[in-house]
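Asker: everything below, folded, please.
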Amino acid sequence: MRLLIADDHPLFRVGLRAALEREGFEVVGEAGDGQEALNLCLQLLPDGVVLDVRMPQMDGITATRLLREQRYRGLITLLTTFNEPVLIQQAAYAGADAYWSKELPPEALAERLRRLSQGQEPRLRAPELPKLTAREQEVLQWMAQGLSTKEIARNLHISPETVKDHLVRLYEKLEARNRVEALERARSLGLLSV
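Answerer: As a prediction, this is how the structure comes out:
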C-alpha cells in the first residue's frame, strides 16, 4: 500500500515513516502542511494519506474535504491528539475514512490501516448530535452567558418554571447532571455559537 504522510512536526513524520515502512507500507511522500499534502496527494495519487488534524496553511479536515472534492478515492486517515466530538463530526462530513489517536502504537496503526483498506475496519461516522428545540437552544445560549434561571425567564418572557423544564430536557439530551457539565458537553459538540 502506497502512503503519503502529512504532519507539521518533522520528527513525528520521520518516526511514522520508519514505523510504517517497517510494517511493509511504501511511503511515497511527506508533507509539512495541509496545502502541501493536497498538492502531493493529487500529484502522486497514493492508495492512502495519513494527515495530522492540526497543521499550518491548511488543517487536515480542510485538506480532506478538498481531496474529496477533487475526486480523490484513496483512504484518508486523520491522526490527532484532539478527541473532540465536533472535530470527529467535521472529519466525517469532510470524507475522512478514519480518525485515530496519535498515541496508537505503530504496529496497531499499521494493522488498522490494513484492515481499513480491506473493508474490515469500520469507517468513520459522524457522532449523532442531540436535537435541541429552538427554545432549548435559546436557553442554552443564555445559560452560556451566565444568566440565572430567573434572568433567562425574563429575557425569554416565560416563567422560571418553564425555564426549569427546558433545563431538565437539556440536561437529559446532553447527558449532563448540572449546568457546568451541560455547557462543557454543548461546547465539545459545537452547539454553542461564539
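
Asker: for the rest of this, base every contact and every neighbour count on C-alpha atoms.
Answerer: Will do.

Asker: tally of neighbours for the residue nearest to residue 126 when sequence neighbours are not counted?
Answerer: In this structure, residue 126 finds its nearest non-sequential neighbour in residue 89, 4.4 Å apart by Cα to Cα, 6 or more residues apart in numbering. By other Cα atoms under 10 Å, the residues close to residue 89 number 20.

Asker: assign residue 99 to helix, strand or coil.
Answerer: strand (DSSP: H, G, I helix; E, B strand; the rest coil).

Asker: again with the one 4 residues further on
Answerer: Secondary structure for residue 103, judged by three-state DSSP, is coil.

Asker: what's the closest non-adjacent residue to it?
Answerer: Closest to residue 103 by Cα to Cα, 6+ apart is residue 81, at 7.5 Å.

Asker: how about this one, so we can line them up?
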Amino acid sequence: MTTDAPRVLIADDQTLIRTGFRLILTARGLDVVGEAADGAEAVAAARGLKPDVVLMDIRMPAMDGLAATRRILAESPGCRVLMLTTFDLDRYVYEALAIGASGFLLKDVTPEHLAAAVRLVGTGDALLAPQITRRLVERYAATAERTAETVPADLTALTPREREVLTLMGRGLSNTELAAALTLSEATVKSHVARIFAKLGLRDRAQAVVVAYETGLVRPGVR
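Answerer: So this is what the prediction gives:
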C-alpha cells in the first residue's frame, strides 16, 4: 500500500491493451513500472519490480490471471491485484475475489475510471461496492468449488457482534448503514470491521462479502 501515486504493472496478452492502459495511466501521473504478456511473466515482473497494483487480465496463455494472482498475493502480501475482464459477471471474477483480488474492471473502462480505480486500490481499499460484489457472489456461490484457500476453516474467532457485522457486510451494507442498523458509531463499526479482517485474514470488503456467503452467514436470495 502507498500514499503516493501507486506503482503499476500491466499484465495482458494483448499488446494494444497494455499500450493503451500505459498511456492512459502515465498521462494521469501514475507510474507504470512494467508490462507482462502472460501470467508467468506477471509473477516474475511482480517479484522483481514490486508494484503496488497489478492490472491483471483473467484469460491469458501459459499461466492465466487466476494462477498468477495466487502466486503474486502469496509472494507479495502488500501488492493489490485489479482484475481485467470482458464480461462483468465472468465466473472467474468470483474466484479472483475469493482468493484476494481487490476488484475488477471491464476492459472498456473509461480513462478517468481506470486511473481512479488504480489509485483507490493502491490505497488498500477494494474497488467494488459491496452491492456489486454481492450480485456476483449470489450468482456463483451456490456452484463454486469450496477450497481451504478461499474459505476460513470456521468463524469461531469472531465475537457474536463481529459475526453480526460480517453478516450485514455480506448483505451489502456500508459502514454508515451498519452503524445505523446496529446503533453504533461509525468509529466502532470501523473497529469491528478491522478486527474481522485481521482474524479471518481478509484483504478488504469484497473478500468479506465472499466469505459471508461461503460460510453460510448469508445465503443467495435471502435478505
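
Asker: before we move on, the earlier item: pretty sure the residue nearest to residue 126 of structure 1 sits against residue 129.
Answerer: No: at 9.1 Å, residue 89 of structure 1 does not count as touching residue 129 under the criterion of Cα atoms under 8 Å.

Asker: circling back to that earlier point, what residue of structure 2 matches up with the residue nearest to residue 126 of structure 1?
Answerer: Matched to structure 2 by TM-score structural alignment, residue 89 of structure 1 sits across from residue 94.

Asker: so which elements touch the helix or strand where that match lies?
Answerer: Residue 94 of structure 2 is part of helix 91-99 when elements are defined by DSSP states H and E. Packing contacts for helix 91-99 of structure 2, counted by 3 or more Cα pairs under 8 Å, 6 or more residues apart in numbering; DSSP states H and E, involve helix 65-75, strand 80-85, helix 130-140, helix 205-214.

Asker: 10 Å instead, please
Answerer: Contact analysis of helix 91-99 of structure 2 by 3 or more Cα pairs under 10 Å, 6 or more residues apart in numbering; DSSP states H and E lists helix 65-75, strand 80-85, strand 104-106, helix 130-140, helix 205-214 as its packing neighbours.

Asker: next SSE after the shortest one?
Answerer: Reading on from strand 104-106 of structure 2 to the C-terminus, the next helix or strand found by DSSP H and E is helix 111-122.

Asker: structure 1: matching residues for that following helix?
Answerer: Mapped onto structure 1 using TM-score structural alignment, helix 111-122 of structure 2 covers residues 106-117.

Asker: contacts for the matching stretch next, please.
Answerer: 1, 15-25, 47-48, 50, 74-77, 79, 97-98, 100-104, 118-123 (Cα atoms under 10 Å, 6 or more residues apart in numbering).

Asker: what residues of it count as buried?
Answerer: For stretch 106-117 of structure 1, burial by neighbour count (16 or more other Cα atoms under 10 Å) applies to 106, 109, 110, 112, 113, 116, 117.

Asker: before we move on, what about stretch 16-35 of structure 1?
Answerer: Neighbour counts over stretch 16-35 of structure 1 (16+ other Cα under 10 Å) mark 16-17, 19-20, 25-35 as buried.

Asker: that stretch: how far from the chain's middle?
Answerer: Relative to the centre of its chain, stretch 16-35 of structure 1 is centred 22 Å away, using Cα atoms, centre = their mean, to the nearest Å.
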